[in-house]
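Colleague: Show me how the following folds:
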Amino acid sequence: MKEGPVVACEHCATLHERMPIEPRAIATCTCCGYVLYRRSSVSLNGWIALVVAALLVFAIANYFPIAILNLQGMTVQASLPEALWLTWRQGHLLLAVMTGMFAFWLPLMQLMFVLWALLSIQSGRLPGDFRYGMRFLHWIAPWSMVPVLMLGVIVALVKFSSLAKLSIGPGLWAFGVLTFMLTGLSRVTAHRLWRYAEDAGLVQAPHPNLSPGRVVASCSSCGYVQNIKPGTEACRCERCHARMHRRKPNPVSRVWALIITASIVYIPANILPVMRLRTAVGESAHTILGGVIELWQLGSWDLAVIVFVASVVVPMTKLLALMVLMVNRHWRGSTVQRQRTRLYELIEFIGQWSMLDVFVVILLTAMADFPGVSQIIAGPGAASFGFVVILTMFAAMSYDPRRGWDQQPHALEAGALQSPASSTSGQIAPGRTQS
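Modeller: Prediction:
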């Protein structure tokens, strides 16, 4: 009986047979416990309908104002595009481009590429550039930050509620709905779309030669597992033509360089003001910690804690955790490696949430645009903080957790095929070796 397609764990490189699982179940790695793949109860048509609905909600969220503010007879209708345009006009070009990409363009492109891929798979015929679209989707997925933007909207509204009469706009409700939709659609990754195409017989499924002495590698862009020549570290994926490496090249120097650079940039991000408030009586500058104190004084201690965690605790945690992973990379033992894998998963999960304060500053520029009465202008600290987020995310992407597992008795080689553990409750079930 022919075995199913082969899938490699992204965190430890253990090879598994992709077996059918029940709806709403997950298949986990028998070695490190990482989620290999899921099976949703939503059909292909259901995903298409959800993406179309998300695009409509996205248009509503960006067309209509998030909030309507009145101050001394003047009215401002604040929206995300208006906030980006004001930041651009104020001369903060890098900040406007950075936040515009993370909050508007990349989420929009993510939705459009997912819809395009789903429709192509449903039609039963993939376009010639499908592989390039999926490679792009795989690259932009971690940078889509609408959930972080939504939390930033809430913080900005609380900060400005005591300065002007505030009414909630349709855009806020649309962003709330969009956050839940994009959270669900984040499960439709490029790897999952390739598996849909495999099951439909539209692309070649991975069935490498696993006989003794043969070496295989997995493509990070599409998940394809293929044979490579012994001693070869880089080649082209046979399916998506992406440049693939058996292990990420030069991870030590890359990660340390990014960690050191982020640590240096983190200093001005905290010292320099992230925004300046201009009023009829003068001008005041606000740092990240100053904003936390202001929220606390306004009585919003819960939001103050959230901002403090996202803007201070999370960046420091990422930097310290990456340092721990790099310093202790030679420690051996399956238990130690599982703990290191869990730590790396934490870094991946919290990666984008540090952008919270940057989004808050951008949104406040639109809410406080009352010339001659009150204006908020982004400060140099906001751009510095944005670069810290980008650098730490690149550092996490450059780290290769598989290298720690290479010192264990298993490796990404022939004869290591496993049957994944399946569970409907999200718990890791004990696995078994396939004979």
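
Colleague: From now on I want contacts and neighbour counts done on CA atoms only, so please keep to that.
Modeller: Noted.

Colleague: What is the neighbour count of residue 49?
Modeller: Residues near residue 49, counting by other Cα atoms under 10 Å, number 12.

Colleague: Please report the distance of residue 314 from residue 293.
Modeller: 18 Å (Cα to Cα, to the nearest Å).

Colleague: same check, this time on residue 30
Modeller: Distance from residue 30 to residue 293, by Cα to Cα: 46 Å.

Colleague: okay, these two: which has more neighbours?
Modeller: A count of neighbours by other Cα under 10 Å puts residue 30 above the other of residue 30 and residue 293, at 24 against 16.

Colleague: from what I can see that one touches residue 432, true?
Modeller: Yes. Judged on Cα atoms under 8 Å, residue 30 makes contact with residue 432 at a distance of 7.5 Å.

Colleague: Common neighbours of the two, please.
Modeller: Taking Cα atoms under 8 Å, 6 or more residues apart in numbering as the criterion, residue 30 and residue 432 both touch 418-421.

Colleague: so where do the helices sit in the stretch 301-435 of the chain?
Modeller: Using DSSP state H, counting those that start in this stretch, the helices of the stretch 301-435 of the chain run over 301-308, 314-327, 334-350, 356-367, 380-398, 402-405.

Colleague: so which of these is the most packed in?
Modeller: helix 356-367 (a mean of 27; mean count of other Cα atoms under 10 Å).

Colleague: Measure how that helix sits relative to helix 380-398, angle-wise.
Modeller: 140 degrees (axes from the mean of the first three to the mean of the last three Cα atoms, to 10 degrees).

Colleague: my read is residue 76 is in a strand, agree?
Modeller: Yes. Counting by DSSP: H, G, I helix; E, B strand; the rest coil, residue 76 is found in a strand.

Colleague: residues touching it, list them.
Modeller: 68-70, 366-370.

Colleague: can you rerun that using 7 Å?
Modeller: Listed by Cα atoms under 7 Å, 6 or more residues apart in numbering, the contact partners of residue 76 are 68-70, 367, 369.

Colleague: and the gap between residue 276 and residue 363?
Modeller: 13 Å.

Colleague: Another for comparison:
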Amino acid sequence: MANPPLVICPHCARLHERTPIAPGAIASCVQCGYELYRHSRVSLEGWLALCWTSLFVFMLANLFPVAHISLSGKTVEASFPHALYLTWLSGDYAVALMAGLFVFAFPLGQILFLMWAIQAVRKRRLPWDFRFGLRMLEVLSHWSMIPVLFLAMLVSMVKMADLARLTPATGLWAFGVLAFMLTALSRVSAHRLWHDAEDEGLVARSGAGLATNHIAGCTACGYVQDMPRNEPGKTCDRCSAYFHLRKPKSNSRAWAFLAAAAILYFPANLYPVMTMRMPIGTESHTILGGVIELWQLGSWDLALIVFIASVVVPLTKILVLAALMTVRHWRGPLMQRQRTRLYEMVELVGQWSMLDVFVVIFLSSMADFPGLVQIIPGLGAASFGLVVILTMFAAMSYDPRLGWDHGNRLEKSTQHGG
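Modeller: Purely as a prediction, here's the structure:
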């Protein structure tokens, strides 16, 4: 390739040439180690087939019950749509809305938009709204939480096994398969599809026609282009998205989200996340109470998972982001690389804190025995869900490139197997 496309690392702003790599290899930034792109062994046709299979499994997961629960001669068929319905009826609209978006609307949209985009690249005919569709795909992929829901289902079933007779059903296995499929499909990002379109000659090549040394990469499509001097941002020449050289007021916005999350963290842990109604009375459970209950049931492994996801992770995210924005004496490439690693960790574990919210929602469907036992989401569940969302917005607002703003130059990316 005489003039390979250019790519800018989104975490440190280092400029690289996008050179061909072997199937299964990963190209990483030479400065911060962030994964720039990979060459999948699976063709676009293979990814499209996986999309269709995922859509079919998604339908199975939501149409069939996840478990059959029997108690005192009564039987309930628990399913995720039924859990959403009961949560909405109980008046917990915020919890129902969060769950409906993150584990139904967004995953479904991710599959459909991905199918549409792959088909467009395969046919070598990009529709006029291709750029808008890929922007939507990036958003939906980031907020899709099917793997978290599947783990929440397993935790819920362990908790219910002590109260009633429980039999796993078709929906549970479908959600398990879907979790693995969507994890695989997340590798086909919007930037990966822009690269494929570049290689097919369907869109302008990144870095083509540069006239100055003052350049930037579009955050939506990765297109490297000239950036007007003394201008904070511009409209992308390729996808028409407006982007900034650096995120405007990134620390201020991240601090605002962190402060709101820290405030809500206290009611999220002090107020009950669920209330259990039984003939002998009413019991309320907090997040830590649920961890203790799992431990007492002998499920120490699940208790540890819930404790890490619901207590350690959100608190760690708040503390790590606060440290990244306040500690000023971290200097040098090695320390900056560690800062980038911490930020990547925060991004990676962000959505897993939603585990307890999904556990409560699904328990409401499994324990729907009026007169015997009913579980209703509490105020703590809504507060905790908002904590997770706010910390994710804080991570998205933070700009890790600010610590690297010196000495970037054109280098070829390193390559390793993966």
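
Colleague: Any chance you could compute the TM-score here?
Modeller: The TM-score (TM-score structural alignment, normalised by the length of structure 2) is 0.98; 418 aligned residues with a Cα RMSD of 1.1 Å.

Colleague: Helix, strand or coil: sort out the residue lying closest to residue 113 of structure 2 once chain neighbours are set aside for me.
Modeller: Excluding the flanking residues, the one nearest residue 113 of structure 2 by Cα to Cα, 6 or more residues apart in numbering is residue 137, at 6.0 Å. For residue 137 of structure 2, the assignment made with three-state DSSP gives helix.

Colleague: Now do the same contact list for residue 137 of structure 2.
Modeller: 110, 113-114, 190.

Colleague: Residue 364 of structure 1 now?
Modeller: 156, 376.

Colleague: hang on, the earlier thing: would you reformat the helices of the stretch 301-435 of structure 1 as JSON lines and include distance to residue 214 of structure 1?
Modeller: What follows is the helices of the stretch 301-435 of structure 1, written out as JSON lines (distance: least, Cα to Cα, whole Å):
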{"stretch": "helix 301-308", "distance to residue 214 of structure 1": "50"}
{"stretch": "helix 314-327", "distance to residue 214 of structure 1": "30"}
{"stretch": "helix 334-350", "distance to residue 214 of structure 1": "24"}
{"stretch": "helix 356-367", "distance to residue 214 of structure 1": "47"}
{"stretch": "helix 380-398", "distance to residue 214 of structure 1": "27"}
{"stretch": "helix 402-405", "distance to residue 214 of structure 1": "19"}
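
Colleague: out of those, which comes closest to residue 218 of structure 1?
Modeller: Comparing the helices of the stretch 301-435 of structure 1 by their distance to residue 218 of structure 1 (Cα to Cα), the top pick is helix 402-405, with 11.6 Å.

Colleague: In terms of secondary structure, what does that closest one contact?
Modeller: For helix 402-405 of structure 1, there is no helix or strand it packs on, judged by 3 or more Cα pairs under 7 Å, 6 or more residues apart in numbering; DSSP states H and E.

Colleague: contacting residues around that helix?
Modeller: 11-13, 329, 337.

Colleague: Would you check which pair of these lies furthest apart?
Modeller: Using Cα to Cα, the pair of those lying farthest apart is 13 and 329, separated by 16.3 Å.

Colleague: For those two, indicate the residue with more neighbours.
Modeller: Per other Cα under 10 Å, whichever of residue 13 of structure 1 and residue 329 has more neighbours is residue 13, with 27 against 16.

Colleague: Need the three-state assignment for the more buried one.
Modeller: Strictly by three-state DSSP, residue 13 of structure 1 counts as coil.

Colleague: Distance of residue 417 of structure 1 relative to residue 233 of structure 1?
Modeller: Distance, residue 417 of structure 1 to residue 233 of structure 1, by Cα to Cα: 21 Å.

Colleague: who's more crowded, those two?
Modeller: Legend: neighbour count by other Cα under 10 Å for residue 417 of structure 1 and residue 233, higher for residue 417 (19 against 14).

Colleague: Aligned to the more buried one, what sits in structure 2?
Modeller: Counting by TM-score structural alignment, residue 417 of structure 1 corresponds to residue 410 in structure 2.

Colleague: Next one: that match from residue 400 of structure 2, what distance?
Modeller: 19 Å.

Colleague: Also residue 144 of structure 2?
Modeller: Going from residue 144 of structure 2 to residue 400 of structure 2 by Cα to Cα gives 23 Å.

Colleague: try residue 266 of structure 2
Modeller: Applying Cα to Cα to residue 266 of structure 2 and residue 400 of structure 2 gives a distance of 28 Å.

Colleague: So for these two, which sits in the more crowded spot?
Modeller: When neighbours are counted by other Cα under 10 Å, residue 266 of structure 2 and residue 400 differ, and residue 400 comes out ahead with 23 against 14.

Colleague: And for the more buried one, nearest residue in space, chain neighbours not counted?
Modeller: Residue 400 of structure 2 sits nearest to residue 11 (Cα to Cα, 6+ apart), 5.4 Å away.
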